[in-house]
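> Pasting the sequence and the predicted model now:
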Amino acid sequence: MTGLSSSKNLGKLDWLAALKRLAIAGEPVILVTVTSVKGSTPREAGTKMVVTAEDFHGTIGGGHLEYRCLEIARDILQKKPDGRARQRESFPLGPALGQCCGGHAEVLFEAVLAEDVEGLAPDAHSLLITPLTCGDGAMYLRALLDGEDIKGLPRTAMEAGREVFIERIGGWRPQVFLFGAGHVGQAVVRALEPLPFEVRWIDSRAEVFPGERPAHVRVEVTDDPDLQVKSAEANALYLVMTHSHQLDLEICERVLRRGDFAYLGLIGSETKRARFVRRLRIKGVTREAVDRMTCPIGIPGISGKHPAEIAASVSAQLLVACERVSAAQRRSREEEPGATDKSLLRGS
């Protein structure tokens, strides 16, 4: 089998970009989607992988399940390289498949043509509907209906007399405001590249930014970060690591006074933290607010000072902060049955 070493990690909507690029270029392509799971499985329902004859993009968890799905997808391509095809397979993840998860996964294999995807332009309130039976047409978007329950998505259901797979195509894509483009800032940007974040990278020195930047990063050259903090969405994440301690202090004060952040991390030592706490308290920032500032940054147990080590540790800390936000949003929805949390439906 070819292509096993060339998998590309895909973000929440990057699979659609890859699919469009390949299909519109005339490359025969299979979209592999995990449509349901039970018990312990490598990835959740809705996970996708884009497969061509020689390559693949994304992952559904690796191991024998992914290997077998690649074989099936390429077998479909070989038999029907120019036509439509849709096939469902069920996989018990036990000894027969060489995986010890013990769960169960159902997977959809779908041949996708350019006409199926070139018009797909999801917005913040889009649901992706994929028919599960060959002959029932291509995937399509529809708007989220008022009051529609999104707690059970993704899921299979009946719609317009057809069995379909329904999933949110957008979802919350956390904003990271990264202040500082030095060595650690650059390492953080590289570490966040495969992760589902939208990064605003801010520094007053245009010359310190690298020439090439990942697609998920927007650079802002400014001497005044106040507008950046004001423009942030609720539950944004802030990393402060500028070339100036005074500027670090001003940014932290603005974020703490705003209050609706998911994470505020300040690079530095325990000594720097103590100095900042004292100065922020003098400025009138409450003790409760100051206690929410993380300094030093990074998860406990990683003491390395190399930029790449700091970046890896901080990336993990940002993911933990996002999990806390998602858990709180899930609890909020469960307390109000049937209510749609619009904050979860921002486009990626």
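Arrived safely.
> Going by C-alpha atoms from here, please, whenever you check contacts or count neighbours.
Fine.
> What separation do you get for Val314 and Ile302?
Per Cα to Cα, to the nearest Å, Val314 is found 10 Å from Ile302.
> Likewise for Leu280?
Distance, Leu280 to Ile302, using Cα to Cα: 27 Å.
> Look at these two and report which has more neighbours.
Using other Cα atoms under 10 Å as the criterion, Leu280 and Ile302 rank with Leu280 on top: 20 against 12.
> For that one, which residues are in contact?
249, 253, 290 (Cα atoms under 8 Å, 6 or more residues apart in numbering).
> Settle this for me: the second one is touching Gly284, isn't it.
By that I understand Glu253. No: the criterion here is Cα atoms under 8 Å, and Glu253 misses it with Gly284 at 9.6 Å.
> Counting neighbours, go ahead and name the busier of these two.
Glu253 (21 against 10).
> any idea how far the residue lying closest to the more buried one once chain neighbours are set aside lies from Gly265?
Excluding the flanking residues, the one nearest Glu253 by Cα to Cα, 6 or more residues apart in numbering is Leu280, at 6.8 Å. For Leu280, the distance to Gly265 equals 15 Å [Cα to Cα].
> now do Leu77
Leu77 sits 48 Å away from Gly265, going by Cα to Cα.
> With Tyr67 instead?
Relative to Gly265, and taking Cα to Cα, Tyr67 is found at 40 Å.
> okay, these two: which has more neighbours?
Taking neighbours as other Cα under 10 Å, Tyr67 and Gly265 compare with Gly265 leading, 22 against 15.
> So which other helices or strands are in contact with the helix or strand the more buried one falls within?
According to DSSP states H and E, Gly265 maps onto strand 261-266. Strand 261-266 makes packing contacts with strand 236-240, helix 245-258, strand 293-294, helix 307-335 when contacts are defined by 3 or more Cα pairs under 8 Å, 6 or more residues apart in numbering; DSSP states H and E.
> One more pass at 6 Å, please.
Judged by 3 or more Cα pairs under 6 Å, 6 or more residues apart in numbering; DSSP states H and E, strand 261-266 is in contact with strand 236-240.
> now for the strand it packs on, which elements pack on it?
Packing partners of strand 236-240 (3+ Cα pairs under 6 Å, 6+ apart): strand 175-179, strand 261-266.
> Please compare the first structure with the one that follows:
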Amino acid sequence: MNNWISALANLQTQGEPCVLVTIIEELGSTPRNSGSKMVVSATHTFDTIGGGHLEYKAMQIARDMLVRGQHNTHLERFSLGASLGQCCGGVTVLLFEPMGQVQAQIAVFGAGHVGRALVPLLASLPCRVRWIDSREQEFPEHIPQGVRKIVSEEPVDEIADLPAGSYCIVMTHNHQLDLELTAALLKRNDFAYFGLIGSQTKRVKFEHRLRERGFEAAQLQRMRCPMGLTEVKGKLPVEIAISIAGEIIATYNANFGQHTASAEPIAKLLPISRRSQAIN
């Protein structure tokens, strides 16, 4: 009994979005149980509101809400009858409540000192994190919940698998790898945010090399380097991590509900950071 309770708890622990569907009112000659609930995730359903075509329609609506990233609750009124394959008339009202919607899909390239300080901060936010590095020994023994560790000999190849509208943070141990990751991200150009760790001097050097590869000024402007909030001073890994996390929060709050490449560029939302940053 009450499978939906344990299912909801498990999905929220895993950081997987879902929709809680509840019958809140029903009128008719064959009413269902008011208060019945089911949980709908992208691939599974848990518990039941009575089965039949009504439940099928509810699943469709819930999954459409998940695809659209809808955060608001939604009421739907169903007139039971031929349209829902019911032999008897009646009205059922369902409440759809999105649960555990993530606000950002984040990819962190680099498991050095700043990466190890940053990822736990991001994991505590309503985000999903891919943490990518070629050096398995650099990852801590405990990986925070909601973080997927990816050990890849070719980190650049991981960019193809990122969801559109991702928040991408590049802070590897190798400048050439940083450059190749930057080029691949700018070529794809469907991120909501792209931050590159380093100084203004590093940015100038990268822009010169990227222009030689054919990248235009508008594409280069989407790169945030140096990244992080200027108000957060200091060069300790945790201080840099806090400034970057603050910038991520400011960006997804400003772009709430529109995590796609059409979101407002970060350069228009925040002042340019002039401070240098430690390189992992």
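Nice, thanks for sending it over. If you're wondering where the values come from, they're calculated on a predicted model, not measured in any experiment.
> TM value for the aligned chains?
In this superposition the chains share a TM-score of 0.67, using TM-score structural alignment, normalised by the length of the second structure; 218 aligned residues with a Cα RMSD of 3.3 Å.
> so Leu27 of the second structure sits right up against Leu80, yeah?
No: with contact defined as Cα atoms under 6 Å, Leu27 of the second structure does not reach Leu80; the gap is 9.4 Å.
> Aligned to Val189 of the first structure, what sits in the second structure?
Alignment note: Val189 of the first structure maps to Val119 in the second structure; criterion TM-score structural alignment.
> how much does the helix or strand hosting its match stray from the first structure?
Using DSSP H and E, Val119 of the second structure sits in helix 113-123. Comparison of helix 113-123 of the second structure with the first structure after fitting gives an average deviation of 0.8 Å (mean Cα distance after the TM-score superposition for the first structure).
> If you count contacts, what does that helix end up packed against?
Packing partners of helix 113-123 of the second structure (3+ Cα pairs under 6 Å, 6+ apart): helix 237-254.
> Touching the helix it packs on from outside, list them.
114, 117-118, 228-229, 232 (Cα atoms under 6 Å, 6 or more residues apart in numbering).
> And the furthest pair within these?
Ala117 and Leu229 (16.0 Å; Cα to Cα).
> of the two, who's got more company?
Leu229 (22 against 18).
> Give the equivalent position in the first structure for that one.
Counting by TM-score structural alignment, the partner of Leu229 of the second structure is Ile299.
> so who does its match touch?
Contacts for Ile299 of the first structure (Cα under 6 Å, 6+ apart) come out as 313, 317.
> measure it to Arg162 of the first structure for me?
Distance from Ile299 of the first structure to Arg162 of the first structure, by Cα to Cα: 47 Å.
> how about the contacts of Leu280 of the first structure in CSV, adding distance to Arg218 of the first structure?
Putting the contacts of Leu280 of the first structure into CSV (distance: Cα to Cα, whole Å) gives the following:
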residue, distance to Arg218 of the first structure
Leu249, 23
Glu253, 23
Val290, 28
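> Going by residue numbers, what spans are helices in the first structure?
Secondary structure of the first structure, counting by DSSP state H: helices at 14-24, 63-79, 114-117, 183-192, 226-231, 245-258, 270-282, 287-290, 307-335.
> Of the ones you listed, which is nearest Met49 of the first structure?
Closest approach to Met49 of the first structure among the helices of the first structure (Cα to Cα): helix 14-24, 7.1 Å.
> Residues in contact with that closest one: which ones?
So helix 14-24 of the first structure is in contact with 113-114, 117, going by Cα under 6 Å, 6+ apart.
> Quick one: buried ones out of those?
By neighbour count, with 16 or more other Cα atoms under 10 Å, the contacts of helix 14-24 of the first structure hold 113-114, 117 as buried.
> about what we covered before: ok, the match of Val189 of the first structure - how many residues close by?
Val119 of the second structure has 22 neighbouring residues, counting by other Cα under 10 Å.
> Show me what Ala241 of the second structure lines up with in the first structure.
Match for Ala241 of the second structure (TM-score structural alignment): Ala311.
> what number of residues lie near that match?
23.
> rewinding a little: and the helices of the first structure: which comes nearest Gly152 of the first structure?
That would be helix 307-335 among these, by Cα to Cα, at 11.0 Å.
> If you count neighbours, what's buried in that closest one?
Residues of helix 307-335 of the first structure classed as buried: 307-315, 317-318, 321-322, 325, 333 (neighbour count, 16+ other Cα under 10 Å).
> Buried ones in stretch 285-301 of the first structure, by neighbour count?
For stretch 285-301 of the first structure, burial by neighbour count (16+ other Cα under 10 Å) applies to 285, 289-290, 293-299.
> And stretch 56-67 of the second structure, by the same measure?
58-59, 61-63, 65-66.
> now swap in stretch 117-137 of the second structure and tell me
In stretch 117-137 of the second structure, the ones that count as buried by 16+ other Cα under 10 Å are 117-123, 126-134.
> Leaving out chain neighbours, which residue sits closest to Val184 of the first structure?
Val184 of the first structure sits nearest to Pro307 (Cα to Cα, 6+ apart), 4.7 Å away.
> Against Ile267 of the first structure, how distant is that neighbour?
Taken as Cα to Cα, the span from Pro307 of the first structure to Ile267 of the first structure is 11 Å.
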